[in-house]
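Q: need a structure here:
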Amino acid sequence: MADKFVAYPVVITHETNNEYYQYLVFLPDFGTFCQANSVLEALRVAYKFIVDYSLTRELPPMKLELPQVSSRQIATFVNVNIRK
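A: Here you go, the predicted structure:
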């Protein structure tokens, strides 16, 4: 199996009004939201989403641009090794 490395931006927002989850995770290239209880968990959730997405659909093209964020948000990339 050949390795294929991809990277997608994620925006992690600290939620103060949600009693179940502390962080909202947005994957702009996929137009989807996930939830987590820590920043580390947010990165894991984003990673798993990308892997699961790749199993059933073609991944969107990588743009490698971080979106603008507010002071309550973190923008970073999630790097994933998709085995073909």
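Q: switch to C-alpha atoms for all contacts and neighbour counts from now on
A: Noted.
Q: tell me the SS of the residue nearest the centre of the chain?
A: Nearest to the mean C-alpha position of the chain, counting by CA atoms, centre = their mean, stands Ala46 at 3.4 Å. For Ala46, the assignment made with DSSP: H, G, I helix; E, B strand; the rest coil gives helix.
Q: another for comparison:
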Amino acid sequence: MAYPIVITPEKNNEHYQYLVFLPDFGAYCQANSIIEALRVAVKFIRDYALINELPPMKLKLPHSTGEQLVTFVNVNLAAKKGK
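A: I've put the predicted structure just below:
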């Protein structure tokens, strides 16, 4: 499974350096590095899949503005289940 994320630097947040938006889920997470942003996005999707049906993959990146990083995260749900 692959879903797009948008990582935006948080210049005025004293606790987190990045805001992570998952557009297919309408959800936000926070992180302190790009690597952590990728990890929290994957964790969010895995946790979401435990209690909800995942949205269909669109494999379309949203537009970025300014200093945003837009990319896909790959989630292997079988690995979470121990398969």
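Q: TM-score for these two?
A: Overlay of the two chains. TM-score (TM-score structural alignment, normalised by the length of the second structure): 0.92; 79 aligned residues with a CA RMSD of 0.9 Å.
Q: counterpart of the residue nearest to the centre of the first structure over in the second structure?
A: Ala46 of the first structure maps onto Ala41 in the second structure, with residues paired by TM-score structural alignment.
Q: surely its match touches Val73?
A: Yes: at 7.3 Å, Ala41 of the second structure counts as touching Val73 under the criterion of CA atoms under 8 Å.
Q: how about the match of Ala46 of the first structure, what does it touch?
A: 5, 20, 22, 29, 73 (CA atoms under 8 Å, 6 or more residues apart in numbering).
Q: who does the one helix or strand Phe5 of the first structure maps to touch, helix- and strand-wise?
A: Phe5 of the first structure belongs to strand 3-14 when assigned by DSSP states H and E. Counting contacts by 3 or more CA pairs under 8 Å, 6 or more residues apart in numbering; DSSP states H and E, strand 3-14 of the first structure is packed against strand 23-27, helix 39-56, strand 73-83.
Q: ok, 10 Å please
A: strand 23-27, strand 32-36, helix 39-56, strand 73-83 (3 or more CA pairs under 10 Å, 6 or more residues apart in numbering; DSSP states H and E).
Q: buried ones in the longest one?
A: Yep, that's helix 39-56 of the first structure we're talking about. 39, 42-43, 45-47, 49-51 (16 or more other CA atoms under 10 Å).
Q: pull the number of nearby residues for Leu27 of the first structure.
A: Residues contacting Leu27 of the first structure under the criterion other CA atoms under 10 Å number 19.
Q: state the distance from the alignment partner in the second structure of it to Pro56 of the second structure.
A: In the second structure, the residue matched to Leu27 of the first structure (TM-score structural alignment) is Leu22. Using CA to CA, to the nearest Å, Leu22 of the second structure is found at 13 Å from Pro56 of the second structure.
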